[in-house]
Structure formats: C-alpha cells, structure tokens
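Participant: Predicted model follows, preceded by the sequence.
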Amino acid sequence: MTADFFEIGLDYNDSTRWYLGQPGTAEGKLLPGTFWNCAPWTDTRPLSVEIKKSGMPATFNHSGHSVYIVATETMSLLRNVIDPQVFQGIPVSIIDHAGDYEILNSLDCVDCVDEQHSEFRRWTAEDGRPERIGDYKMSLFRIDPDRARGHDLFRAKGWEIALICSEKVKRCLENAGVTGIRFKSIVYKE
C-alpha cells in the first residue's frame, strides 16, 4: 500500500475563525517568507502577531506566506508524536490575546516532488525573482511517497511553501480536534 501525505492548508470553510497577520519583531519589522526556508531561527528577540480579522481562535493558523502559528498545546502534541529535531517551535505572542502560541518552523526539506504527476513550470530570470530561479511554480502539486517515506512533517525541496505531513500526523491532529486547517492529499493515485 502506498503511503499517503497531505498538504496542510487554511480551512477556507470556517468563516467564524480569526485570521492572523504576519509575525514581526518588537520593532515592528514583519517577517514574511522567513519561516518556510527549512532553516533554524536563532534570533532571540520576542515575536508578535496581530489579529487581522477577529473571530474564534484556532489551534492551527495559516497566516500567509506559508507561516503556521500553532497553539503551544498542539506543538507539544507534535513533539510527542514525531522527532522534535525536524521542526522548531518559536514562541510568538498574539496581540490582545492571552493564549500561548508558537510559529511552526519546519526544518526538514525533502527532495520529493513528483514531476511526472505534478503540473508546473520553473522560475526563470525573466520572472524578475533571481532568488527563485529553478524553483517550481506549481499549478498541481504531487509528491513521490517513496522519496518522502520516513518523514512526518516537512517541506518539499523547490516548493518549500507547502507544509506537508504524513498520515500519522494527520490522524494525530484530527484526533486532537485541531481547528483552523484542512488536509489535501498530494500523492498521485491511479
């Protein structure tokens, strides 16, 4: 049986929940795109995020630019289920909210894009983003489950904006009643 993997994304069907902005430093510098490059965060300055749209707090939040802000309780659950060395929890305060949250910074980057079953083109110099040349521009994203085997929470090399989890992590989060996210299967099935 082929292992299944899922892209974690925002639950668009829940219009009652809040929406968080980008994390930033105490000086007000926003950090878009900082937490999807599979690199450890070593800055010790406190980070905060504002509530962009009020509503019911969620335990797993997508705040744009592939940043996930997760309730500390849920992060602790993840640390008990998968190798805590493959991700980092960075404390973040939510302005005008008392709950404990962390930025989920995935450190595991896996070369697993299934090019045969994905639809994509690659960034070129003509796109005006020299730092992205050679990376994928996906319209249909699939991964090769054999190359992803043994990884539970990761990003795909060349398409790092996607946060991917194994069936084990999906079941764990669903059983815990985590709110704010949806899971989309990204393994090609004939």
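Facilitator: Yep, that arrived. Computed from a prediction, not measured in an experiment: that's the story for all the values here.
Participant: contacts and neighbour counts: CA atoms only from here.
Facilitator: Will do.
Participant: so where do the helices sit in the chain?
Facilitator: With DSSP state H, the ranges of helices along the chain come out as 72-81, 145-148, 167-175.
Participant: can I get these in TSV with mean neighbour count?
Facilitator: Below are the helices of the chain laid out as TSV (neighbours: other Cα atoms under 10 Å):
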stretch	mean neighbour count
helix 72-81	16
helix 145-148	17
helix 167-175	15
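Participant: I'd like those written out as a markdown table, with distance to Ile161 added.
Facilitator: Output for the helices of the chain, formatted as a markdown table (distance: least, Cα to Cα, whole Å):
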| stretch | distance to Ile161 |
| --- | --- |
| helix 72-81 | 20 |
| helix 145-148 | 16 |
| helix 167-175 | 18 |
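Participant: of all those, which lies closest to Tyr101?
Facilitator: Tyr101 lies closest to helix 72-81 among these, at 4.9 Å (Cα to Cα).
Participant: if we can go back for a sec, so which of the helices of the chain is nearest Thr34?
Facilitator: Short answer: helix 72-81, nearest of the helices of the chain by Cα to Cα, at 19.1 Å.
Participant: Centre of the chain to that closest one, how far?
Facilitator: Relative to the chain's own centre, helix 72-81 is displaced by 15 Å; criterion: Cα atoms, centre = their mean, to the nearest Å.
Participant: What angle do helix 167-175 and that helix make with each other?
Facilitator: For helix 72-81 against helix 167-175, the angle by axes from the mean of the first three to the mean of the last three Cα atoms, to 10 degrees is 150 degrees.
Participant: Can you work out which other helices and strands pack against helix 72-81?
Facilitator: Applying 3 or more Cα pairs under 8 Å, 6 or more residues apart in numbering; DSSP states H and E, one finds that helix 72-81 contacts strand 101-106, helix 167-175.
Participant: got another, please set it beside the one above:
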Amino acid sequence: MFRRLTQALRLLARSIPGPSSDEGTPRGGAVPSEEAPDSARRAPAARRASQQPGRASRYFDLHDDFRNPARRELSDPVALDGKKPRSVWSFTSGAPVSHQGRLKLTAEPPGRPLDFSLAGAGLTPIVHATVASIFRELAPEDVQLIPVEVEGEPEPFFILVATRLIPCLDERACAEVSHYTAEDGPPERVGHYRTVRGLRIDATKTQGARVLRTWGWPVSLIVSEGIKEALEHAGVSGLRFAEVTPPSPARKRRRKTRSKPRRG
C-alpha cells in the first residue's frame, strides 16, 4: 500500500504544471544576480558607487589627511626646466588649464606620495593614476588630468583640475560668511568671499556637476557622494571628507526618531 501511495503522489506531482519560462526570467531577459557571471558581479567600484538613483544629492569637501604619518610635503608643480606657472592658483581656479610641456614636483621627504595629496602653496590636487581613472570614469566633463612627474618616483601621477566654477555656496547655511568690498579688496575680488566658515552649498544649484569649485571661494574642492564612495571603496590613501550639504528633512527626522538605549 505504501508503494502504491508513493507512486500516486509522484504521478500527481508530474501533473502539476511548473512555472513557465517567462516567470523564471527577469524582465528584459536579465540573469538573476545569483547566476550572473563574475564579470557582472565584479563591476568597477566607481561604477557601482555611482548607481544610486532616488537619493538626495550630497556633496563633500575633499581635502588631504594631514595626520597621515606617510604623508609627504609636495612642492608646487613647475616645468622641467624649473619655470613656474603664472600663479600658484593656476590649477585650482575652477577652469581648464592650457599648459605646455611636462611638469614636475618634489616630495619631502623623498618617496612615493599618498594616492591623494594637496601640493604646495596653491593646494594643487595630485593623484595617483588609479585615482585619476576613477575621476576620468565618473566625471569626465568636470575634470582635467595633467601628467606630472614626482622626482625619483616611477609611478604615474596627475594634477587633478576641477574645470567647473559654480555659484552654489549657501550663505544662509554657512556658519559665517564675509565679502570683499571696494574698501578692503582688489577690484577683481570685490564681491568674492573673504571668509567662509562652516562651508555649505546648495545642491540644487550644482548643475549636476560631480566635481566642482564654488564661485567666490574656489579653495574648496567639492565632490559628489558617488565620487566619495568610489574613492573609499578603492581604498585610496590620503583622503579626508567633510559634508557640505545640509541634512535633508528626511535625514533630520530619522535622527530625531532614533530610540535611546534602555537603561538596565
């Protein structure tokens, strides 16, 4: 009897229709993530970090980590014959640079710089080739990458030039802001910012840029959240970030509704 019952159950199972091929394949013919090839799962860190639809835009001030014990002091870039640029701010003014010839800089003490550093009095961003590739992939319209030689180092480095200067500083959200006036500043600086503390920008005015400098206060190098996450995922050394976008109302509500730990 048990054998006949087992056979009946098998026949019943065979008679039940299984899922159709349409139900087993995701829309668009995509392969489920569990069965996706390794090349799809191992997408570049930069590409994965940039795919975050539906999130409010967040931006960060990118600076180098002065506390890193492996950090080296880099000089301002100069031509191979020692000729200096017209200004130490040539690479940080928020505009493309028309340069001629090869450039070099020195490191003190000698040795390989960190993956990201700010060089010289002009705070020129110097990045390793791996970092340059991330910016080239994620923000090709916002940056210019200029090769620069670090004396004594065979590895390739680049000057990272942010080519977009955007008036997006949020004066009301900043901790303190003051302007140059005709009485205390050169004519070309009148209206620009003399002091900015607690920098904040208006993300709705960034024109979709992923890398930028703020008009009137170009000293800060601003990057999007996608750039930040890609750099962190790649393990880039020498980075320090400070958010410059005010928390959104939703993020504020989440902070307020966090429950306090119960006391025993």
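Facilitator: Happy to help now that I have it. Computed from a prediction, not measured in an experiment: that's the story for all the values here.
Participant: What does the superposition give as a TM-score?
Facilitator: The TM-score (TM-score structural alignment, normalised by the length of the first structure) is 0.90; 189 aligned residues with a Cα RMSD of 1.8 Å.
Participant: follow-up on the earlier one: between the helices and strands packed on helix 72-81 of the first structure, which gets nearest to Gly33 of the first structure?
Facilitator: Distance to Gly33 of the first structure, taken as Cα to Cα, is lowest for strand 101-106 among those, at 11.1 Å.
Participant: Find the nearest non-adjacent residue to the residue sitting nearest the centre point of the first structure, please.
Facilitator: What sits nearest the mean C-alpha location of the first structure, by Cα atoms, centre = their mean, is Leu163, with 3.7 Å. In space, Leu163 of the first structure comes closest to Arg155 once its chain neighbours are excluded; the distance is 5.1 Å by Cα to Cα, 6 or more residues apart in numbering.
Participant: who's in contact with that neighbour?
Facilitator: Trp36, Cys38, Ser106, Asp108, Cys109, Val110, Ile161, Ala162, Leu163, Ile164 (Cα atoms under 8 Å, 6 or more residues apart in numbering).
Participant: for the helices of the first structure, which one sits closest to Gly9 of the first structure?
Facilitator: Smallest distance to Gly9 of the first structure across those (Cα to Cα): 11.9 Å, for helix 167-175.
Participant: what's the average distance of the closest one to the second structure?
Facilitator: After superposition onto the second structure, helix 167-175 of the first structure sits on average 0.3 Å from its aligned residues (mean Cα distance after the TM-score superposition for the first structure).
Participant: can you name the residues of the second structure that that helix overlays?
Facilitator: Using TM-score structural alignment, helix 167-175 of the first structure lines up with residues 225-233 of the second structure.
Participant: looking at the helices of the first structure, which is closest to Ala125 of the first structure?
Facilitator: Closest among those, using Cα to Cα: helix 145-148, at 29.1 Å.
Participant: and the closest one, what does it pack onto?
Facilitator: Using 3+ Cα pairs under 8 Å, 6+ apart as the contact test, no helix or strand touches helix 145-148 of the first structure.
Participant: Quick one: closest of the helices of the first structure to Val49 of the first structure.
Facilitator: Minimum separation from Val49 of the first structure across those (Cα to Cα) falls at helix 72-81, 14.9 Å.
Participant: how big is the offset of the closest one relative to the second structure?
Facilitator: In the superposition against the second structure, helix 72-81 of the first structure averages 1.5 Å from its aligned positions (mean Cα distance after the TM-score superposition for the first structure).
Participant: so where is that helix in the second structure?
Facilitator: Under TM-score structural alignment, the match for helix 72-81 of the first structure is residues 129-138.
Participant: now what about that stretch, what contacts it?
Facilitator: Contact partners of stretch 129-138 of the second structure, identified using Cα under 8 Å, 6+ apart, comprise 46-47, 50, 115-116, 143, 145, 155-158, 160, 210, 227, 230-231, 236.
Participant: if you set the cut-off to 6 Å instead, what comes out?
Facilitator: Pro156, Phe157 (Cα atoms under 6 Å, 6 or more residues apart in numbering).
Participant: go on, stretch 184-192 of the second structure?
Facilitator: When contacts are defined by Cα under 6 Å, 6+ apart, stretch 184-192 of the second structure is touched by residues His179, Tyr180, Thr181, Ala182, Gly216.
Participant: All good on my end, thank you.
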